[in-house]
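[1] show me the folded form of this:
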Amino acid sequence: MDETSLRVDRRGDRVIAMLSRPDARNAISQRMIDELHALCGELEDDPRTLILAGADGVFASGADIAELRSRGAADARRGINTHAFARIAALPMPVIAAVDGYALGGGAELAYAADIRIGTPRLRIGNPETGLGIIAAAGATWRLPAIVGEARAAEMLLTGRILDGAEAREWGLVSSLHDPADLLAAADALADRIAANDPLATRHTKTALHAAAHPAAELELQAELFESAEKERRMTDFLERRGR
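    This is a model prediction of the structure:
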């Protein structure tokens, strides 16, 4: 068993979690899932932006096939990866996936659970599950259509097509591409921009993005913000800078 599957760097306004199983190309094991749950618990109690990345030029090559092969129907119904990725998606503050190299199967589904995805030209992302006799059941069938559209999601999931970095950017699966050496710095720059904004407004914006009922959800969230001292302070500062 790995000593640890995540290397976690905790900073004041963000946490960087590096998937690290070098002997398995960062394949997602039960141990990694357990550690992701523990990290989610920490970020639910102390909300900060989360940056997810992979060590050694690979995000995550997929689920651990050796573990997956031995799982049966009861394991499928437990939704081992599904519940962990749903928890990541529901974190109070934004999640940024910095995706380099392979992000396949469960690795792709982990990236889909992020709010923002950035990549590199050598990115290879997709869901080859049907070639292994299973389906992508940890979020791809509902998150991927929301990201790239129904037609493109169907092509990826039904054919097992793997996108390279340029295709992923063209399809809107990642918002930008960076040299591998610059990828974490680009993720940090996004986290810096997030940190410059009001944390409560950021959290409410994320809630609104995931809300099932529009526009009622946005109006209630906005109502709370309209009464906040931070809104008053920031708008006063803005007006003073404009000389009004």
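[2] can we go C-alpha only for contacts and neighbour counts from here?
    Will do.
[3] tell me which residues in stretch 210-225 are buried?
    Residues of stretch 210-225 classed as buried by neighbour count (16 or more other Cα atoms under 10 Å): 217-218, 221-222, 225.
[4] what are the ranges of the strands in the chain?
    Counting by DSSP state E, the chain forms strands over residues 6-10, 14-19, 49-54, 95-99, 102-104, 116-119, 124-126, 162-164, given from the N-terminal end onward.
[5] against which helices or strands is the fifth one packed?
    Counting contacts by 3 or more Cα pairs under 8 Å, 6 or more residues apart in numbering; DSSP states H and E, strand 102-104 packs against strand 124-126.
[6] this one as well, want them side by side:
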Amino acid sequence: MTEPLLVERGDDRVVATLSRPGVRNAIDQATIDALHALCAELEQTPRTLILAGAGGVFASGADIAQLRERRADDARRGINTRAFERVSALPMPVIAAIDGYALGGGAELAYAADLRIGTPRLRIGNPETGLGIIAAAGATWRLPRLVGDARAAELLLTGRILDADEALAWGLVSSLHDPDDLLPAAHALADRIATADPLATRHTKTALRAEPQAHPELELELQAELFDSPEKERRMTAFLNRRRR
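    The predicted structure follows:
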């Protein structure tokens, strides 16, 4: 049996590829378990995470065969929700590299990322109501923050699937790349992130993810910590020295 999540580890980043080609990378319990294990690792040793899918598909959704058998108690456990919350809360940025379908739970995993890029064959949306359920793993609260209330309502209430150009125009992805260039583009983002101070990057993510009522006091506390950091002193001194040359 192949692993549902293929993980490549580097010093400053990890690439995790959803790999269940027979079911278009549908997210089953084994995938959720693997995501939890990876999150535990990245919580202890923070690195940028790149999420991708094998075989020209990001993730076609939750595994319907398993989902059909779940009952009320399973819903209350938030099987996918808890895993995606953990992905979203990782200390360092998460980049979703989306090729092909990202539907249902696959879309919700992408929404949990900090950065999303795609290919021209991207198709993303939430058709859950057509299956007699709701998008309960983050779409109802993350999607409005990403595309606005009106567009989120349209997607979630109609089950509309966006193509790549629409997803780009709506700001759901920030750029489109040929399939062969998708992972290199994700690595280019990770390269830029790697040049910055990791603590400043982590604090920026914390501020971005905070609720509106936390601002501006949250930023001021985070900035206070950074103002006293040796890395801030080192980087600003290096900048001033370069400018004097």
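[7] picking up where we left off before, got JSON lines for the buried residues of stretch 210-225 of structure 1, with distance to T205 of structure 1 too?
    As requested, the buried residues of stretch 210-225 of structure 1 are exported to JSON lines (distance: Cα to Cα, whole Å):
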{"residue": "A217", "distance to T205 of structure 1": "10"}
{"residue": "E218", "distance to T205 of structure 1": "8"}
{"residue": "L221", "distance to T205 of structure 1": "8"}
{"residue": "Q222", "distance to T205 of structure 1": "9"}
{"residue": "L225", "distance to T205 of structure 1": "11"}
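[8] quick one on the thing from earlier: closest to D75 of structure 1 out of the strands of structure 1?
    Within the strands of structure 1, the stretch nearest D75 of structure 1 is strand 102-104; the backing value is 20.5 Å (Cα to Cα).
[9] what about the closest one, distance to the chain center?
    Its chain's average C-alpha position is 13 Å from that of strand 102-104 of structure 1, according to Cα atoms, centre = their mean, to the nearest Å.
[10] now do stretch 228-244 of structure 1
    Taking Cα atoms, centre = their mean, one finds the center of stretch 228-244 of structure 1 at 33 Å from the center of the full chain.
[11] any buried residues in it, and which?
    Using 16+ other Cα under 10 Å as the test for burial, stretch 228-244 of structure 1 gives no buried residues.
[12] so what touches it?
    Under the criterion Cα atoms under 8 Å, 6 or more residues apart in numbering, residues 198, 225 lie in contact with stretch 228-244 of structure 1.
[13] same check, this time on stretch 141-152 of structure 2
    111-112, 140, 153, 170-172.
[14] and that stretch, how far apart are its ends?
    Stretch 141-152 of structure 2 stretches 9 Å from its first residue to its last (Cα to Cα, to the nearest Å).
[15] could you do stretch 15-26 of structure 2 as well?
    Looking at stretch 15-26 of structure 2, the gap from its leading to its trailing residue is 18 Å under the measure Cα to Cα.
[16] what residue lies at the spatial centre of structure 1?
    Among the residues of structure 1, the one closest to the centroid is A114, at 1.9 Å (Cα atoms, centre = their mean).
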